[in-house]
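[1] would you be able to build a 3D model of this:
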Amino acid sequence: MKYIYCLFFFTGFLSSLHAQTALTQTVRGRVADKESKYPLADVTVQILNATADGSGTITDSLGRYRLTNVPVGRRTVKISRIGYKEALLNNIIVDAGRETILDVDLEEAITELASVTVKAQRTGDARNEMAIVSARQFTVDEADRYAGSRGEPARMASNFAGVQGADDSRNDIVIRGNSPGGVVWRVEGISIPNPNHFAISGTTGGPVSIISNKMLANSDFFTGAFPAEFSNGIAGVFDLRLRNGNNEKHQRTLQFGFLGTEAALEGPLSKKTGSSYFVTYRYANLWLFNKAGIDIGTQAIPTYQDASFRFNFPLKNNAKLSLWGFGGTSTIDLLISKQEVSDRNIFGQNDRDQYYTSRMGVVGLTFEKPLNRKTFLRATLAESGNVQDTYHNYLFFQYGANNLPVVENNRYKITDQAKVLDYRFAETKTSLAVSANHKFSPRSTLKAGLNSDLYAVNFVDSARNVIISPNMPVELAPWQTRWDSRQSALLVQPYVQWRVNLADRLTLSAGLTSLYFSLNKNSFSPAEPRVGLAWDLPNRQKLSFAAGLHSQIQPTYIYFYGDDLHNSAKRGERINRDLGLTKSWHYVTSYDWLLGRNLRLKVEAYYQKLFDVPVEEQSSSFSILNTGASFSRVFPGKLVNKGTGRNYGAELTLEKFFSDGYYFLVTGSLFDAKYKGSDGVLRNTDFNGKYAYNLLFAKEFTFGRTSLNVGAKFTAIGGRWYGIVDEAKSKAAQDIIYQSAGRNTLQFPDYRRFDLKVDYKINRTRLTHTIAVDLVNVLGIQNILTLSYAPQPDGTFIKREYQLSFLPVFYYRVDF
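    Sure, this is the predicted structure:
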């Protein structure tokens, strides 16, 4: 509780600095047609719950609007125009320290005069007009507001129905029982490498995101049956958009907290042309956890830093050009030789020192132009890259009685160490995404485009096994080269998507895409149909259905693995070079009911059929569907596309949007996720928790210029599956080895977590202070993560590793 006392002492001190004069700020932005992106004039923009004079404003010929003297606080914005569906945006935050800029797209109505007003966009509605089901828009405020989210989109998304986190120490997400590796990250229309610090090949998550949430505009998140423009993913999609800097006023943000010291600067490059800049930088402060005695799962202190930028240049005829980028570097040394026996180490192995560095970066150029009132062109060219560099030193422990390690001063006694692993995986990608929207009429819109990625990989990996024999000294086997590849390959995905209103209340979205990966002849999916149908029912209800075929290439490092590439009998043999695509059929039906102005109920049911899944050629329980949620790569034998899987379930969401000073979100899902390996046995996937539910609530208290937000979250998820430990093989390998036949027949206890978030905001003239603490797992509940190999003095070696315990994440931010 000392963290809460410090928080309120600090906030009380700051609140004493201000007077009680009412503060206001400017709300401005631009309104455009949703399909053609052409600016809309004569649009009415109103702040429903607070304006200085009770009136709104209208947009000019360039679609621009400005509302001055808007009182600070949370506001609701209504945007309407004759011939267009009304947009109602809840929970818009107006702070004294920065202008609120809202750019909104309106959807044209089928008929100008309708007996029932249909809201085209509300809080949570997807930006993508082709999405029918399993899609949701999320805001930066949600990532900041949800307890336990730590300001990250991935952790925020784990609150949605059908989505769960895989590990407290990582932000991987499991969507409907699928591997986290099936999630696609896109920025400005192009796919990007894993955007996290301490990334591992074949994964899409990590401990900390590289992308600053301060740089994000409202973005979309998909959990299934996504439109044809999204490819190379079988689970879900993060479709991120970057915001422009303020083009009229210089603004700054400084933030200090446990996760890092951050700075963000934005403002006009030229007020005459409307060009702007936006830059951020962050440096890790994780040493604070160590100093405060807070458990983060290891005594090692991770270090990282990241930066991002965006420069926006308006051009003639409503065109614009944006230069953007972000990247980061991270390092951690897991030194078992320096730890005490009682120290926790959930990130590494207990028999070696591990040195690890990762780097990731993207730079892109985006061009956008409405060609006329009906057609919009968008193109992004980007270069991205990621590198993982590591080496391991095996530790030779001194053994005593009963062949157990000797312990002196609470440390293992080590006689020597030797390098047993050295690898560097580097991958670069040149990406081009081009798309065009054409609106034939208010009823019909066509979107077509091409996404392409040119991969260039440089994988080098050498390792040697440790030979452990009874009553014999430990020996090291000769070095083996498992990866040695410098290759390139082209991934191409053309698509077309058509949305048409068949009647006033019936909408069809139909699309077709294809996927070609030039690495081998088996990686070609000639036609992947996508279709969705939405029927607006009376009393603000909607019934929807969507289906589609989806495919995905394998993690690139899988293609180039060899048992020993320098062995004369296997020289140059990369055993998985000819692997094909993993494929999946998605079927989703959805019922949506707007119970009131700010209350929505949504129910979805789904079935997913997975096929052509890589499994081992020899009979085993291995499947690629169980990978992608750890800090380790996988080393299977020869793989073939003969595995299958199936996921089905039902999800419920009850959400009250922020109004009357509070909001809540209740989500629940019941599901079953199974797979078959090459042994033909139907098993639980590693992620088949059977159920998951979340309950979030937050209340805001306002006191003149200040506001206090108190939020809470409770999560319950079925436990992870594991197998029967093969004791003989585990002792020989000094690692936990499971019996293949008994894989995923045992289940850890159910996962429980309660989070609490408190933030206090103080608005002063042209200045906003925010002080917040996110108390993750505030009750300190012990949830099992996995089993590890750790010989103990009593002769046992199987150790239960637990998820993170209580983790307070504090920050102080000032906007001015």
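[2] C-alpha from now on. contacts and neighbour counts both.
    OK.
[3] quick one: the strands in the stretch 451-600 of the chain?
    466-467, 475-476, 480-503, 506-517, 524-537, 541-552, 582-596, 599-616 (DSSP state E, counting those that start in this stretch).
[4] and those strands as a markdown table, adding distance to residue 112 and mean neighbour count?
    Output for the strands of the stretch 451-600 of the chain, formatted as a markdown table (distance: least, C-alpha to C-alpha, whole Å; neighbours: other C-alpha atoms under 10 Å):
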| stretch | distance to residue 112 | mean neighbour count |
| --- | --- | --- |
| strand 466-467 | 75 | 15 |
| strand 475-476 | 78 | 13 |
| strand 480-503 | 14 | 19 |
| strand 506-517 | 17 | 22 |
| strand 524-537 | 17 | 19 |
| strand 541-552 | 21 | 23 |
| strand 582-596 | 23 | 20 |
| strand 599-616 | 26 | 21 |
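[5] out of the ones you listed, which is closest to residue 730?
    strand 466-467 (12.6 Å; C-alpha to C-alpha).
[6] can you list the strands of the stretch 451-600 of the chain in CSV and add distance to residue 246?
    Listed next are those as CSV, based on distance: least, C-alpha to C-alpha, whole Å:
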stretch, distance to residue 246
strand 466-467, 58
strand 475-476, 60
strand 480-503, 34
strand 506-517, 36
strand 524-537, 37
strand 541-552, 38
strand 582-596, 35
strand 599-616, 33
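[7] now do the strands in the stretch 201-350 of the chain.
    219-222, 236-240, 251-257, 260-270, 275-283, 303-314, 320-334.
[8] out of the strands of the stretch 451-600 of the chain, flag the one nearest residue 356.
    Of all the strands of the stretch 451-600 of the chain, strand 480-503 sits nearest to residue 356, with 17.8 Å by C-alpha to C-alpha.
[9] ok, back up a step: so which of the strands of the stretch 451-600 of the chain is nearest residue 430?
    With C-alpha to C-alpha as the criterion, residue 430 lies closest to strand 480-503 of the strands of the stretch 451-600 of the chain, at 9.5 Å.
[10] could you dump the strands of the stretch 201-350 of the chain to TSV with mean neighbour count and distance to residue 542?
    As requested, the strands of the stretch 201-350 of the chain are exported to TSV (neighbours: other C-alpha atoms under 10 Å; distance: least, C-alpha to C-alpha, whole Å):
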stretch	mean neighbour count	distance to residue 542
strand 219-222	22	18
strand 236-240	23	23
strand 251-257	19	42
strand 260-270	20	41
strand 275-283	22	40
strand 303-314	21	38
strand 320-334	21	37
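[11] following up with a second sequence; could you model it the same way so I can compare the two?
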Amino acid sequence: MKAVSRFLPSVVFFLLIGFSSFSQPKGSLKGRVYDLKNNQGIPFANVQVYSSALGTATDTKGYFEIDSISPGYIRLEISCVGYKTILSEEYMVNTAFKREVEIGLEELPVSLEQVTVKASPYRKTAESPLSVQRIGISEIEKNPGGNRDISKVLQSMPGVLSSPAFRNDFIVRGGGPSENRFYLDDVELPTLNHFATQGASGGVVSIINVDFVKEVNFYAGAFPASRGNLLSSLLDFQQTTGNPDRVKVRATLGATDYGLSLDGPLTPTTTFLLSARRSYLKMLFSFIGLPFLPVYNDFQFKTATRFNQKNEFILLGIGGYDINRLNKKINHPDDNQEYILGWLPESRQWSYTLGAVYKQYGNSWQNLWVISRSELKNKVEKYSFNDKKLPKLVDYNSGEAENKFRFEHKRQISSHFRLTAGVGIEYATYRNSTFRVLYYQNQSQNIDYNRRLNLWKWSFFGQVVKTFGEEKFTLSFGLRGDATHYAASTQNIFRQISPRLSLSYALHPKWFLHFNTGRYYQLPSYTTMGYADEQGELINKRHKLRYIGSNHYVAGIEFRPTPLTRITVEGFYKTYDHYPVSLLDSVCLANKGTDYVAVGDEPVKPVGEGRSYGIECMLRTQEFYGIIASAAYTFYYSEFKKLDHNLRSLSTYIPSNWDNRHIFTLTASRKFKQNWDVGLKWRYVGKAPYTPWDIEMTSSIPAWDAKRQPYYDFSRFNSERLPAFHQLDMRVDKSFFFRKWSLILYADIQNIYHYKSQGPPLLVPEKDKQGNYIKNPDREGYYQMRYIKNEIGGTILPSVGIIIDF
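    As a prediction, the model looks like this:
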């Protein structure tokens, strides 16, 4: 409550200034409507502001302009003879500048040209007719509790598990946090978050600046063949392009960072986007008494050049630099603060991705060339008792770099048949210099190795789409192959052939049946492939490490009672095979990945088998008495086969770390008069499984001194469950639009009713008044232990933000 009382004056000030009223100027929007098949402008298309009388028609080259639009988020409805009518993604109309947009239309088959097709923002593709959610910019900008962080916004999607801790781990349909892939304007983005966990997808804050995001397509299955090396989800980010008329500036002060974004023209044919951000999490975390003090910085840029309607070139880049230090100045730290200070290391991390995309259009075909380079460097240190005069417990210095090329060719054979085909090649390097103290087999051991790994990877893919009977029935079949020269077990591309099939049938103009099945492969992380012994031998290569395989079976029904309302129910069943299993603790790596620093740098064997299955229900509507709402519920199981002492699979399944069973999220927002917006989000996550502590090992003096954390009793793996977690978040926005600039103020409060999520009680040694560990007088070589509370999250987090456009 102390944080709330300090925050209250800001809220009062924020509310008081909102009651001012003034004459509000209007905004304008211009853009181009083009044919998705060949990028040609479409003349005489009707462009209308949805639910408004404002509209116009495109000129002979497909360009249009609409003036006198009330500021705020709008959609455009675009229709033209011979094309499917669509509702566009949302655009922010601002008085500070004229918004520029581009909208592609899909050609109608000749047999449907006389049919009236109702527009809907919930579009799907034939390749992925189900398990796909399209997220607009207003959902990202104004998501309660999201703080303009795309990773947190995505936790509202069906099948996505959220966490009460300060992390952005991405866990989809019971899969592990390393099973996801991310793309930014067709360029693969290996690192999505600041303070990323190397070998997985999690972190603390998203590295992507949402100022430049146009829309996000989230796939929980039915992956297109052009996207590989994933098992659970795909995130496809599309960025805006710069303003061609003048330079625009946006200054932001958010809950965790401040930044500056610019976009505008560079030449008559080239526009740019550019942003830089820096966090003040160090100050925030110090204020609320957290024992770690992170600082992150990032940059993002994009240039887009249109030589003509047939040729386009994009150059983009994104990167971050992160530092985490321990808060050693806490006066009289409590038990939890002292515990975290004891085990958490200090770290430095930087990453970047640079990419170039060239698009070429013909009359009925498109070519896409993509070249990119990504790099991640990770430096982690931990000293005994945080004293640099004492020996190190951890000294981890790792780096990985990827150079990628991909070519795609798309061709419209006829109005009912299209083809996609392509190839890819990658060259990756990985290096790791590691020293750490490990307690294993009842003795302390020093892990000390230095290894460099070079990899060539190659792939091919193809996909065909065929529609039948006035597009009532759609079939898509794709095939993909991946290989790498890492080992004999990975270099035969025919062992990693990945077929996929999607079927969609329109029962009625408002009812649809969908089905998808596929076989997907993913290469283990570089941390696992590059693990070596002191002589530099790749241990896991010797253990015949190979691609992880997963079979997906998904079926669903979709109901669209109105163009702005969509209801879906999907059932899914996934199996896993050849998952790496740790030789240190016999735990499948699918159960790891939410730790800090890195995951997978340990000896393994590819013997893990698992499954995940359940049902998802999703309601999204934008017309419920002026309320934009979504409700998502998932009931599922996530399990892996139990292993015997020789790591042979038994018939018994045990819960994975992600087997929470129930996930429910309800999000609602409403726009009020005088540009007020209010949103609420309530989350419920079922009981998480956990493994009890091994009291005997934890109390051992050399064991505790090596790790400063309790050890799990893996003979009782995930045999207990924590209480369920739930949280209510709220956000209030007030927008002011002036003639040459605009101002947006917002207040965001996470965990309004102060729910404290409980973790398993922590087992730690007793201390005397001088802070020294107390030895057990009855057992030589052991500490005297006690339990302390383990509250995960539970803090009310109020914040305010300011956004200025000019």
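[12] which one of the strands of the stretch 201-350 of structure 1 lies closest to residue 592 of structure 1?
    strand 219-222 (16.2 Å).
[13] count of neighbours near residue 445 of structure 2?
    13 (other C-alpha atoms under 10 Å).
[14] looking at the strands of the stretch 201-350 of structure 1, which is closest to residue 550 of structure 1?
    Comparison of the strands of the stretch 201-350 of structure 1 against residue 550 of structure 1 by C-alpha to C-alpha identifies strand 236-240 as nearest, at 10.5 Å.
[15] matching residues in structure 2 for that closest one?
    Aligned by TM-score structural alignment, strand 236-240 of structure 1 falls on residues 233-237 of structure 2.
[16] go ahead and confirm residue 67 of structure 1 touches residue 26.
    Yes: applying C-alpha atoms under 8 Å as the test, residue 67 of structure 1 and residue 26 come out as touching, 5.7 Å apart.
[17] quick check: closest non-adjacent residue to residue 465 of structure 1.
    Once flanking residues are discounted, residue 465 of structure 1 sits nearest to residue 477: 5.3 Å by C-alpha to C-alpha, 6 or more residues apart in numbering.
[18] separation between the one you found and residue 418 of structure 1?
    Counting by C-alpha to C-alpha, to the nearest Å, the gap between residue 477 of structure 1 and residue 418 of structure 1 amounts to 12 Å.
[19] max-length helix in structure 1?
    Determined from DSSP state H, the single longest helix within structure 1 is helix 2-15.
[20] which strands and helices sit next to that helix?
    On a contact count with 3 or more C-alpha pairs under 8 Å, 6 or more residues apart in numbering; DSSP states H and E, helix 2-15 of structure 1 meets strand 751-764, strand 767-776.
[21] will you turn these into CSV that also has distance to residue 689 of structure 1?
    Shown next, in CSV, are the helices and strands packed on helix 2-15 of structure 1 (distance: least, C-alpha to C-alpha, whole Å):
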stretch, distance to residue 689 of structure 1
strand 751-764, 9
strand 767-776, 21
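[22] now the ones you listed in TSV, with mean neighbour count?
    Listed next are the helices and strands packed on helix 2-15 of structure 1 as TSV, based on neighbours: other C-alpha atoms under 10 Å:
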stretch	mean neighbour count
strand 751-764	23
strand 767-776	22
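[23] so which of those gets nearest residue 370 of structure 1?
    Nearest of the helices and strands packed on helix 2-15 of structure 1 to residue 370 of structure 1, taken as C-alpha to C-alpha: strand 767-776 at 36.9 Å.
[24] what's the average distance of that closest one to structure 2?
    Taken over the aligned residues, the distance from strand 767-776 of structure 1 to structure 2 averages 1.2 Å (mean C-alpha distance after the TM-score superposition for structure 1).
[25] ok, then the element right after that strand?
    strand 784-789 (DSSP states H and E).
[26] got the angle for whichever helix or strand comes after that following strand vs strand 784-789?
    As assigned by DSSP H and E, the chain's next helix or strand after strand 784-789 of structure 1 is strand 798-802. Relative orientation of strand 798-802 of structure 1 versus strand 784-789 (axes from the mean of the first three to the mean of the last three C-alpha atoms, to 10 degrees): 150 degrees.
[27] for the strands of the stretch 201-350 of structure 1, give me CSV that also has distance to residue 134 of structure 1.
    Formatted as CSV, these follow (distance: least, C-alpha to C-alpha, whole Å):
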stretch, distance to residue 134 of structure 1
strand 219-222, 6
strand 236-240, 9
strand 251-257, 34
strand 260-270, 33
strand 275-283, 32
strand 303-314, 30
strand 320-334, 29
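[28] closest one to residue 72 of structure 1 among the ones you listed?
    When the strands of the stretch 201-350 of structure 1 are compared by C-alpha to C-alpha, strand 251-257 sits nearest residue 72 of structure 1, at 16.8 Å.
[29] residue 197 of structure 1: which of the helices and strands packed on helix 2-15 of structure 1 is closest?
    Closest approach to residue 197 of structure 1 among the helices and strands packed on helix 2-15 of structure 1 (C-alpha to C-alpha): strand 767-776, 20.1 Å.
[30] so where do the helices sit in structure 1?
    With DSSP H as the criterion, structure 1 has helices at 2-15, 140-145, 153-157, 287-291, 556-559, 727-733.
[31] which one in structure 2 is aligned with residue 330 of structure 1?
    Using TM-score structural alignment, the equivalent of residue 330 of structure 1 in structure 2 is residue 322.
[32] let me redo that: residue 72 of structure 1
    Under the alignment (TM-score structural alignment), residue 72 of structure 1 pairs with residue 71 in structure 2.
[33] so its match sits against residue 91, correct?
    No: in this structure, residue 71 of structure 2 is not within contact of residue 91 by C-alpha under 8 Å, at 10.2 Å.
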